[in-house]
Structures are given as C-alpha cells and as structure tokens.
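> Quick one, what's the 3D model for this:
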Amino acid sequence: MNNFININKDAPIGFFDSGVGGLSVLKEAIKLLPRENFIYFGDSKNAPYGSKTVEEVRKLSFAAADYLLGKGVKALVVACNTATSAAIEDLRETYPQITIIGIEPALKPAVELGRKGKILIMATPVTLAESKFNNLMKSFEKTSEIVPVPCPGLAELIEAGKVEGKEVEFFLKDKLHQYMGINIASIVLGCTHYPFIKKELVSIFGSTVPIIDGSCGTAKHLRRMLLQNDLMSERTESGSVQIFNSLDSQKIIDLSYRLLNL
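Here you go, the predicted model:
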C-alpha cells in the first residue's frame, strides 16, 4: 500500500464516514483550515456502520482508507465514531507513515461543564458496545452519571436527507421520552450524523441543555497534528472540497454539498 502514500504539504486531507455524517466534522475542519484541500468519501452504499459487526466495520474502514490513500491524501480523518471505535488502531498500525485522526464521543468536555444531572450519550449500538467507548465511559463514571442511549435507525433517517420535521421529531421523542422532564446535564452526540438533527433536539429539551459533539475537537486535533508533522499547506488561496460516495447517485452528492453548507 505504501506506493499510494504521497506525503506532500499541498496534498489533500482525506475524510471518510459511513455516509454523510462525517460532513459535520469536515465543516469544522474547513473553518479551521481554509487553505487546505479536502477529499470526502461517504460510504452510503454500506451505511450505517452502526448496525454491522465490528469485523464488517473494519473491512469497510480499510476499503475507504485505501480509496483515499489512492488519491494521494497526506492525512486521514476517520469521521465516523463507529469506524473509530472498531478500526482506528488497526489503521494506524497498517499505515504508520500517515497521520490518522479519529473521532470519539465528546464525553470529556461534557463532564468538564460540571453541570448537575444525567449526561446522555446518543450513539450507534456498535459504538456503545466497543471497549474503546466503555473505557472512556468508565474513566468518568465516578464523577458523573452517564447514560448511553442507543439510537439504531437515526443515521438512516439523516442519510435519507431527513434532518427535521415530524418523522425525526417522533423518532427522537420515542428514544428520549424517559429523559424528558428530568435534570439533564448535557447531551453528547456520539455519531457524526447526529449534529444535523441538533435543531430538533433543542426543540425537545430547550436551549439551556448543552448539546456537544466531537467535530470541533477533532478539527482542532487535526490542525495540531498537521503542525506537529510539518504538513500544513503553504498555499495562500482557499482550498477546495471534493466529495465522492460509494453510491452511484447524484442525489447523495447533492445532499452532501447541501449538508456541508447548512
């Protein structure tokens, strides 16, 4: 695979996700790194990863990484919580010469808010079941009441372009009804698809409950690693964004650009 890798300051940064969700992370990266070129690969054909086995997620993650490395990316962002949980260590071991960044649920910033009440973590069943996530949760359980909330089916709704309206509202109320009316410290969005339905969550819980996701922290970590590895682009003009998808569908590409510009 090494012949695919082109460590070049002006090479693009690759992002991948099980579909359109990782665009929420890419949006933050574009704000922080406006001179970089980005290539985004959404694997909507195999979405969602959150309902697959860990081994299936690993295979799909390597296929996505190989696709982006074939396009000569200088760094790789796994913009998918499920893929990060299942495959990030294996990817780093296989490609030690490439900078690989993963995303994980933003539990630490939620705990650091120091608010009283339950911290709800909305995520896919695979993310919640993985040892990486459970170790993260255990590290904070002495000081905080952390409640995992599996949301099978939510990524599929967003993947279909449904980010607001009655169907999304009904889904969220069905999953979260037992937590409505009680003291919620914060809501952590443990899937990169979920920031796109933040507006609906605010309508249910109100604007006083902090809703936190890992996209901003991941973008900041990417910038730190580019600086550390002397990989920042030296261009003076704005960078570009190319979006690819495993589905042979203009509709999903159009949705991707629409979500990126929300």
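
> hey, let's count contacts and neighbours off CA atoms from now on
Fine.

> and residue 226, that's in a helix?
Yes: the assignment for residue 226 is a helix, going by DSSP: H, G, I helix; E, B strand; the rest coil.

> Let's compare: structure for the following, please.
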Amino acid sequence: MSEAPIGVFDSGVGGTSIWKEIHKLLPRERTIYLADSKNAPYGEKSQQQILELSIKNTELLMEMGCKLIVVACNTATTNAILYLRTHYGLPFIGIEPAIKPAALNSISKVVGVLATKGTLSSSLFHSTTENHANGIKLIEQEGTGLVPLVESGNIDSKETETLLRKYIDPMLDQGMDHLVLGCTHYPYLVPVLQKIMPEGVKIIDSGEAVARQVKAILEKNAMLNTATSHKGHRFYTNIDPKVLRNFVSGVAPDIRVEKLDF
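Coordinates of the predicted model:
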C-alpha cells in the first residue's frame, strides 16, 4: 500500500490549501483530489446531505485505490467523519477549527472563529469548544458568501473585502487577538484579512497540523511512500476545471486536472 495515493476531498477548491501542506511535508506521496464544487458550499446543507456527499466522495476515492483519505473540509469532518471511520476500513484524517492553540495563546482571551454554518452548528465543534475554550470569549461568525467567492476565483475583489470587514470588524471591536479559520477555503483569504486587520491579530488555520497528522498515521501503519520515482497528482472536479487548475498549477510536477462527473 505504500505507493498507493493519498485521497483528499472537499466541497471545492478550498481543500487545496490542505493539499499544499501535505505535498510540502510529504513530496514523495502521490495524491488524488476530489473537488465537489457542484455541491459547494457544504456548510449550508443538512447533516444528512453532507453525510451522503461524504460517502459518495469516500467510495470514489476507495475505488481509485487510496490508502488514506483526508476529509479536507471542516463541515464534512464535523458532520460525517465519525460515520466514515466506523464504516470504512482505512484511515481518515479530518479538519477541525484550531480552537485549542488559539485559546492557549490568546492574551486578550477573545478568540474569533470564522466558519460555515454546518461547522458551527455541529456537535463535534461544540465539544471542541467545551474542551478547549474555558475562560475564553469565543466569537462565532458564519462566513456566508465567502466560499462562492473563493470558488469563483474572485478573492481580491472589493466584494470580498467588504464582506470580510462586515464579519471581522465586530470581532475586533470586542478585543479579538486570534482569528481561527474554520473552513479550508478561508486560508486563500489571508492576504485580504491581513490587509483589514491589525498586525497583532494572529490568524490560525489547520493545514500544517493536518499534514503532520497524515505523516504520523502513514508512519504508524508503515505506509509512507519510499519509492524514488514520482507518479504525479490527479485532481478531479465536477465543474469547469479552469479555477481548480489555477489553484494548483505549478505547485508540483506531474499535476493533472480533469473534469469528472461524480
């Protein structure tokens, strides 16, 4: 299984922020990425719909021979990963908002969380906050409208900046010194966030931690790819592949981006 690919899926292009961290840490691993952009954003769907989409993506990646699956979507993780781990016989790595490091390092004891409705309303998110946010004022903000802007590649627009200011300014007014990004699309908004926030506010996402966890699980199961030859990366989207291609082109050798109906 060591030369089998790592599978990654998300509700669109956002999970490529996680994929980039995995590739940076594990450059010998080949990967298969599913961008389910046709059904984005997951965060506005019911838990049952999210579960069904996660099952569909999982079974497709298993058919493609993946040895491990990264659920590169906060909403899918919080709503479906327990089911996936119970019903399928391979390792799953999920994405959770990095509440713990933000809470531990906050000086003002005010932490903002920018996430989708599906993540903020999940039981897993609430248990995470209960375990790690004692003594912290946690400001939860739904990032409605942000995923479609990233999906369209419309990141540096006035519309994006205006929407982010609407969400971020009230958090800053309450003394926020750490902002947790609770959606894998949101790291692509960091340049705009840095533009509108004071330098002292730290932005935290889960990408590096997820990559380290992938490496740890592969090592534990003796599944690290030790081959010297590189067989490349395959990216599939169920809409026009142009935007996905823009997010990943030039990052690694042998990248293929194709449309696939799934």
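
> Please enumerate the strands of the stretch 151-262 of structure 2.
Assigned by DSSP state E, counting those that start in this stretch, the stretch 151-262 of structure 2 shows strands spanning 178-182, 202-204, 233-237, 255-259.

> so which of those is the most packed in?
Most buried of the strands of the stretch 151-262 of structure 2, by mean neighbour count (mean count of other Cα atoms under 10 Å): strand 178-182, with a mean of 27.

> and that one, which stretch of structure 1?
Aligned by TM-score structural alignment, strand 178-182 of structure 2 falls on residues 186-190 of structure 1.

> Just the element for residue 82 of structure 1, please.
Assigned by DSSP states H and E, residue 82 of structure 1 belongs to helix 81-94.

> against structure 2, where does that helix fall?
So helix 81-94 of structure 1 sits over residues 74-87 in structure 2, by TM-score structural alignment.

> what sits up against that stretch?
10, 42-43, 47, 50-51, 54-55, 58, 71, 91-92, 94-97, 116, 118-119, 122-125, 182-184 (Cα atoms under 8 Å, 6 or more residues apart in numbering).

> what's the burial count for residue 52 of structure 2?
14 (other Cα atoms under 10 Å).

> Surely it is in a strand?
No: in this structure, residue 52 of structure 2 is helix, not part of a strand, as judged by three-state DSSP.

> any idea how far the alignment partner in structure 1 of it is from residue 260 of structure 1?
Aligning on TM-score structural alignment places residue 52 of structure 2 opposite residue 59 in structure 1. Distance of residue 59 of structure 1 to residue 260 of structure 1, computed by Cα to Cα, to the nearest Å: 27 Å.

> Who are the contact partners of the residue nearest to residue 249 of structure 2 when sequence neighbours are not counted?
Nearest-residue entry for residue 249 of structure 2: residue 255, 7.1 Å, with adjacent residues in sequence omitted and distances by Cα to Cα, 6 or more residues apart in numbering. Residues counted as contacts of residue 255 of structure 2 (Cα under 8 Å, 6+ apart) are 232, 233, 234, 235, 248, 249.

> Just tell me what residue 219 of structure 1 corresponds to in structure 2.
In structure 2, residue 219 of structure 1 lands on residue 211 (TM-score structural alignment).

> ugh, wrong one, residue 104 of structure 1
In structure 2, residue 104 of structure 1 lands on residue 96 (TM-score structural alignment).

> roughly how far apart are its match and residue 186 of structure 2?
13 Å.

> Which residue of these two possesses the greater neighbour count?
Shown here are residue 96 of structure 2 and residue 186; by other Cα under 10 Å, residue 96 has more neighbours (24 against 21).

> Check structure 2 and tell me which residue is nearest its centre.
Nearest to the mean C-alpha position of structure 2, counting by Cα atoms, centre = their mean, stands residue 184 at 2.9 Å.

> Could you count how many residues lie near the residue lying closest to residue 108 of structure 1 once chain neighbours are set aside?
Of all residues not flanking residue 108 of structure 1 in the chain, residue 140 sits nearest, at 7.9 Å (Cα to Cα, 6+ apart). Residues near residue 140 of structure 1, counting by other Cα under 10 Å, number 14.

> what sits against the residue of structure 2 sitting at the aligned position of residue 140 of structure 1?
Counting by TM-score structural alignment, residue 140 of structure 1 lines up with residue 132 in structure 2. Residues near residue 132 of structure 2 by Cα under 8 Å, 6+ apart: 99, 100, 103.

> Produce a PyMOL select command limited to the buried residues of the residues you listed.
Listed next is the PyMOL selection for buried residues among these, using 16 or more other Cα atoms under 10 Å:
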select buried, resi 99+103
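
> for the contacts of residue 132 of structure 2, which one is nearest residue 15 of structure 2?
residue 99 (19.0 Å; Cα to Cα).

> Tell me which stretches of the stretch 151-262 of structure 1 form helices.
154-159, 166-176, 198-205, 215-228, 250-260 (DSSP state H, counting those that start in this stretch).
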